[in-house]
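>>> Got a predicted structure here, sequence first:
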Amino acid sequence: MSRSAVIVGAGIAGLATAALLARDGWDVTVHEARDEIGGRAGSWQQDGFRFDTGPSWYLMPEVFEHFFRLCGTTAAAELDLVPLTPAYRVYPEPDAGAGPATPVDVVSGRAATRALFESREPGAGAGIDAYLDSAADAYRLAVSRFLYDPYTSTRGLRDRAVIRQLPRLVPLLVRSLHRHVARRFRDPVLRQILGYPAVFLGTSPFDAPSLYHLMSHLDLDEGVLYPRGGFTEVIAAVARVARAQGVQIRTGSPVTQIMTDAGRATGIRLADGTVHDADVVVSAADLHTTETRLLPPSQRTYSERWWRRRNPGPGALLVLLGVDGELPALAHHTLLFSRDWRKNFGAVFGRGDGSRIPDPASLYVCRPSATDVTVAPAGGENLFVLVPMPADPALGHGGVDGAGAPAIEAAADRVIAQIAEWTGIPDLASRIRVRRTIAPADFEADLGAWRGGALGLAHTLRQSALFRPRNASRKVAGLYYAGTSVLPGIGLPMCLISAELVAKRLRGDATAARLPEPGTTRATDRTV
C-alpha cells in the first residue's frame, strides 16, 4: 500500500527530505508558504543584479555528492562547481590614518597554507601542519560517528572507536576554540583565520568547543567551491531531483496546523482550510515556529522555558549592493577582521556593555561577480555583505534603497564606509546602483526564524550532537523535524544530513553510518 508524507517548508532540508522519502517509495507533497522555494537560501534581483540572500560557501562537497548519489545522480551532473583561488581574502583592521592594511590571500592546500603561516610567524608552518592533521582526524570522526547518528539510542556513543578517542575528545569539548588556537599561534591574523569558522556554526570562537577546529580542514585543506549561477542553483538541483522522484512541490501554500488524532500526526491544515491527510508529517520549518504555531501546548516537545535557556545564534545585517564598475580589491570571498576580537563578539552575543551592532564590525563580503558573469550586468559588480549582529527583531526591518529602519540603514552606511576605507575603494558609496538591507525582523517575519536568528541554534556544547533537538517529536507519533533547528545543525550540508536522519528513522536505522548509496551495501566511511 502507498504511504504518504507531507512536508512543511521547501528549504533545502524539506526538499531533500522529500527526495529521499520519495526514493523510498513514499508519496510526498511539499507545502511552502512563500511563492518561491529555498527558505534561507533565497534569491532577490533588481536591475540585472541577482543576489543570493543566504548561504554562499560551498563546503563539505562529499555531503552533497552523497545526497545526489542516494538519488541516483551526482553533483557533477547537477551543478557546475568552480574551485576558488584564493579561497578567500582577509583585510585586518588598519591603523588609524594609515590607509588599508595589506590583504592576506588564503589559498587552499597544505603547501600554500604552510607557506602563509610561516611567512607571518616563524615556526607556524610546522604548527599548522599539526593543527590541520588534528582537524582532519576530528572531521573524519565527526562524519563517520556523529553527524549521521539519529541518537535514537546510545549505541553510537558506546562504539569502541569512539571510546578509544575519548582521551583526545574530552579536552576538545571543554576547551574553547579561541583558547585552542591561542595556545598554538601568536599572530593575530592567523588566530582570526582559524577562529572565524565558528561564525559558520552560529557562535563565537570564545564559545565554540575546540572540537570545531575541524572546520579549518574544509577551507584550508580541502578547498572552497562555488556553484556557477549561485546557490539558487543548488536549491534548483535538489528540487529537480525531488520532482524526478515524483515529489509534488506547492508554493504559496501556508500550513496553519499539524493535524493529530490520539497522539499521532494525521496531516496538515492549510490557510484556506483545506486538510491534507498523510501517514507522516515532516516539518522543515523553524522548530520554535513549528511547535508554537502549528501544535497546541500539550503536544510540544520543547517548552518556552526550554527555549528561554537556549542560544539562538547570531542575527545578521545583510546588505545587498549592485555596484557600477569593477572591484578588484575584493575576492570572491573577503573577510574584514576588527582588531578587538573579543569586543566584537561581545557586541553580537550580548556581553560586556550589552548587545549591539558592532562598529567597527568583523564582516564578510561575497563578490560572486568575480567568478560568475550571470549575477550582474556588464560593467557591474554584485556584493553580498553579512554583518553578524544580535538576534533581536526589535532592531527593525531592512528595506530597498534605504527604506529600512533608521538604525538598520545607519548601520549599513557605516558598513559601506568601513569596506571602502579598509579595502581601498574610496568611491564605493557613490557607485552603488542597487541597495537592499535585510535584518533580524525580516528573518523572523519572512522565515519564522526564532528571535530573528540568521542561521539556527548556535553550536555551543549544550546545543550540539546528542544535546541538540532531535528529528522526531516526543509527543506526537509520526511527526518529524528537519532543518537548522535540529540535528545535526547549521548549514546546507547539515540540512542534507538532517533530511537523511529523517529517512533513517523511517527505515528504522539507528546506526551512525550514512545510508548506503545505490550499488553499495553501506556508505563507505573511513575507519577512525
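Looks like it came in fine.

>>> only C-alpha atoms for contact and neighbour calcs from this point on.
OK.

>>> what number of residues lie near the nearest residue to residue 428 once chain neighbours are set aside?
Spatial nearest neighbour of residue 428, excluding adjacent residues (C-alpha to C-alpha, 6 or more residues apart in numbering): residue 420 at 5.8 Å. Neighbourhood size, residue 420 [other C-alpha atoms under 10 Å]: 17.

>>> right, and residue 420 touches residue 431 too?
No - the pair residue 420 / residue 431 is not scored as a contact, 11.2 Å apart, by C-alpha atoms under 8 Å.

>>> Going by secondary structure, the residue nearest to residue 428 is in what exactly?
helix 406-423 (DSSP states H and E).

>>> Tell me which helix or strand comes right after that helix.
strand 432-438.

>>> From the contact counts, what lies against that following strand?
strand 315-324, helix 406-423 (3 or more C-alpha pairs under 8 Å, 6 or more residues apart in numbering; DSSP states H and E).

>>> Need the contact partners of the longest one.
Right, helix 406-423. Contacts with helix 406-423, where a contact means C-alpha atoms under 8 Å, 6 or more residues apart in numbering, come from 91-94, 99-101, 317, 319, 329-330, 336, 357, 359-361, 395-398, 402-403, 425-429, 437, 439.

>>> Go ahead and build a PyMOL selection from the buried members of the residues you listed.
Of these, the buried ones can be selected in PyMOL as follows, counting by 16 or more other C-alpha atoms under 10 Å:
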select buried, resi 91+92+93+94+100+101+317+319+330+336+357+360+361+395+396+397+398+402+425+428+437+439
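
>>> First-to-last residue distance for stretch 366-386?
8 Å (C-alpha to C-alpha, to the nearest Å).

>>> Give me the contacts around it.
Under C-alpha under 8 Å, 6+ apart, the answer for stretch 366-386 is 48-53, 56, 228-230, 316-327, 330-334, 363-365.

>>> Same question for that stretch: list its buried residues.
For stretch 366-386, a neighbour-count test (16+ other C-alpha under 10 Å) marks 366-373, 375-377, 380-386 as buried.

>>> Presented hereafter is structure B, for comparison with structure A:
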Amino acid sequence: MDPRPRVRRAWPIVTSAGQRAVIIGGGIAGLASAALLARNGYDVDLLEQQETLGGRAGSWAQDGFRFDTGPSWYLMPEVFDHFFRLLGTTARAELDLETLDPAYRVFFEGFDEPMDIRADLAHNVASFEAIEPGAGAGLRAYLASARDTHDVATRRFLYSSFQSLVPLLRRDVLARAGRLLTLLGTPLETFVAKSFTDHRLRQILGYAAVFLGSSPDRAPSMYHLMSHLDLADGVSYPHGGFTRLIEVIATLAEKEGARLHTNVVVTAISTTTPHRGRARATGVRYQASDGSERTIAADVVIGAADLHHTETDLLPLSLQTYPQRWWDRRESGPGAVLVYLGVRGELPELAHHSLFFTRDWTGNFDDIFGDNPRVPDPASCYVCRPSATDTTVAPPGMENLFVLIPVPPDPSIGGGGMSGGGDPTVERIADAAIDQVATWSGITDLQERIVLRRTVGPADFVADLNAWSGGALGPAHTWRQSAFLRGRNASRKVDGLYYAGSSTIPGIGLPMCLISAEILLKRLRGDRSTEPLPEPA
C-alpha cells in the first residue's frame, strides 16, 4: 500500500499576487506557512521573537555538544514527503534520513531486561507473543485497525478546516460511522485493554497518547492509529537533527521569496475599527531588535505562535475569539522538565530513543492531569541519545543525552539553568530522573560522567515561547479538544486573521504543524475539501 496521503492532482494552483502576509512566530508551522504562501504568490514577512528560528524545535550548542531542544521523533514520513513535494522537492533530496533499529527501547520498573521495538514488524509481533500468548496475533489485528483509522483520518479529518461538515459525509466515513463514534467515545486505555493483558504491552500501546499531550485514559481511542507509525512504519532520524529540518524549511521559504526576521517581538495585531463586533486585520505592531516600535501592513495576518498568547495578548478583549474564559475550560498538555547532558564515554545501554515506564502508570498521569496535580515520584521519562546515530552532536568519546520528564503544566515549578543552577524544584526533578535512568539501565556511574548539564522548566516555556500554562506541547488531545472541537484556524471576529501550529487544527506534533500550514493555504483558497492539496507534477 502506498503510504503517501491521497492527493487530488487536477486541482489548479491558485496564486495571490500582490497580497501581503505577515506571520507571527518562526516555529515549524510559521516557517511552513511562509514557504507555502510565498510559493502561492503572497508577499511574506515572518517575525520571530527569538534569535534563532524553530520555536519548540530549536537548537542549543556548547562545548562541542549540540542539542535539539524539543521534538526528536520523525514520525508520519508521508506528511513530510507530501509537504516537500508541494514545494517542488522531496524529503529524500533535502534530508539524510536513517531508519532507527531499534526504533526505541523500553525499560519497565521492576523488570531487569528492557524491550526493544524494532524496525521489523515480525520481530515486534514475536516480542509481544513472547510476553503474552496470543498477543502477537492481537498486535497484527490492532495495527490493521490502526492503519485503517489512519487512512480514513488522512483522507477526511487531518487536512480539513471543518468549515463545512458536508465533505465528511463520504461513503468511507459513513460506512465506518458507528466504529468512529465508538473510537471517539472510548478512552485509548480501555480500547487497548480489550486486546492485551500484560501491563507492559498496554504501556507501549498507550504511550501514543503522550505524543498528543494527553494520557491513555483521557485520549480517545481514535488515536490508536498512532501505534502504526512506530510499530509498523518505523522511526527515522534526520542527520543533523531536527535543527537540520528547520534549516531546510527556512531555506525553502526564503527561496520562495519569504523574508524571515528574528529578534523582533510582535506587540499587537493592528485592525480596523470594529463594526458590529467585527474588524479586519491590517498588519502588526512590533518592537525591532534595536528597541524601536514599528508597524508592518498586511492583507493577511497568521498567528503561528501560541494561540493563547496571540489571542489574549495581541488583541483587545472585544476582538478575541478565544478569550481567557475559553482557556479556563480547556486542558493543557503536560509541562516538562528537560535536561541536556554531555556525558563522558559511551552509553550502549541506551538506544537512540529510550522510554522509562513506572509501574504505577495511572498514578503518574493522575499526578500530571488530575485535580490535585503534583510532580510524579517516581516519574516515567524519555531519554534521547542522538549520538548513537549522529556523530556531529557530541565531541569524540562523548555522548549527548536529552531527558524529558513530564510534569504538570505549572510555571510555578520554575525554570532551569546551567550546572544545577536552575530553580530547586526543577533541579531535584532532574537529579531524580538521572538517578532513575542510571539505576534502571545499569549505568551506575552516570552522574560522575556528566561534563555538561543544562535544565529547562515550565517557567522557561512561558518566558521563551509564551506557552499557555507552561505546557510543553499545546492543548491536550482529549475528545473535547480534537478534530472540529479543537480551536479553529481563523478568527471569528477579525477578518484576515488566521492561525497555524499546535494550538489549532489538526493538533500537536511536527507533522500536524506542517498540515496546519497546508490547511491555512486551503482556507485562503476557499478550498473546503478534506484531502491533501494536489502535488506539482
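Alright, I've got the coordinates. Predicted model only: the values in this text are computed from it and were never measured.

>>> List the TM-score for the superposed pair.
Aligned and superposed, the two chains score 0.96 in TM-score terms (TM-score structural alignment, normalised by the length of structure 1); 512 aligned residues with a C-alpha RMSD of 0.9 Å.

>>> before we move on, the earlier item: which of the contacts of stretch 366-386 of structure 1 count as buried?
49-53, 56, 228-230, 316-324, 327, 330-334, 363-365.

>>> Can you name the residues that contact whichever residue in structure 2 pairs up with residue 316 of structure 1?
Counting by TM-score structural alignment, residue 316 of structure 1 lines up with residue 336 in structure 2. Residues near residue 336 of structure 2 by C-alpha under 8 Å, 6+ apart: 404-409, 457-458, 471-472.

>>> how about a cut-off of 10 Å?
Listed by C-alpha atoms under 10 Å, 6 or more residues apart in numbering, the contact partners of residue 336 of structure 2 are 381, 403-410, 413, 426, 456-459, 461, 470-473.

>>> What's the match for residue 386 of structure 1 in structure 2?
Using TM-score structural alignment, residue 386 of structure 1 pairs with residue 404 in structure 2.

>>> Report the spatially nearest residue to its match, omitting neighbours in sequence.
Nearest to residue 404 of structure 2 is residue 338, by C-alpha to C-alpha, 6+ apart, at 4.7 Å.

>>> Show the contacting residues for that neighbour.
Residue 338 of structure 2 touches 69-70, 382-383, 402-406, 416, 426, 429-430, 454-458, 472, counting by C-alpha under 10 Å, 6+ apart.

>>> at 6 Å what do you get?
403-404, 455-456 (C-alpha atoms under 6 Å, 6 or more residues apart in numbering).

>>> Need the residues you listed in JSON lines (columns: distance to residue 265 of structure 2).
Below are the contacts of residue 338 of structure 2 laid out as JSON lines (distance: C-alpha to C-alpha, whole Å):
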{"residue": "403", "distance to residue 265 of structure 2": "30"}
{"residue": "404", "distance to residue 265 of structure 2": "28"}
{"residue": "455", "distance to residue 265 of structure 2": "25"}
{"residue": "456", "distance to residue 265 of structure 2": "22"}
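
>>> Of those residues, which are still contacts in structure 1?
Counting by both residues aligned by TM-score structural alignment, their matches' C-alpha atoms under 6 Å, structure 1 reproduces these contacts from those: 403-404, 455-456.

>>> can the helices and strands packed on strand 432-438 of structure 1 go into TSV with extra columns for distance to residue 198 of structure 1?
Below are those laid out as TSV (distance: least, C-alpha to C-alpha, whole Å):
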stretch	distance to residue 198 of structure 1
strand 315-324	14
helix 406-423	21
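
>>> closest to residue 192 of structure 1 out of those?
Comparing those against residue 192 of structure 1 with C-alpha to C-alpha, the closest turns out to be helix 406-423 (16.6 Å).

>>> Pull out the buried residues from that closest one.
408-409, 411-412, 415-423.

>>> now swap in stretch 139-153 of structure 2 and tell me
Buried residues in stretch 139-153 of structure 2 (16+ other C-alpha under 10 Å): 139-140, 142-143, 145-147, 149-151, 153.

>>> Looking at these, spot the one nearest residue 314 of structure 2.
residue 153 (33.2 Å).

>>> in structure 1, what residues pair with stretch 175-188 of structure 2?
Using TM-score structural alignment, stretch 175-188 of structure 2 pairs with 164-177 in structure 1.

>>> all helices for the stretch 301-450 of structure 2, in order.
307-314, 324-327, 361-369, 424-441, 446-449 (DSSP state H, counting those that start in this stretch).

>>> meant to ask about the stretch 151-300 of structure 1, not that
Applying DSSP H, counting those that start in this stretch to the stretch 151-300 of structure 1 gives helices spanning 160-174, 177-182, 188-195, 215-216, 231-244, 287-293.

>>> thinking again about what came up before, what would the buried residues of helix 406-423 of structure 1 look like in TSV with distance to residue 258 of structure 1?
Shown next, in TSV, are those (distance: C-alpha to C-alpha, whole Å):
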residue	distance to residue 258 of structure 1
408	36
409	38
411	39
412	39
415	42
416	44
417	47
418	47
419	46
420	49
421	51
422	50
423	50
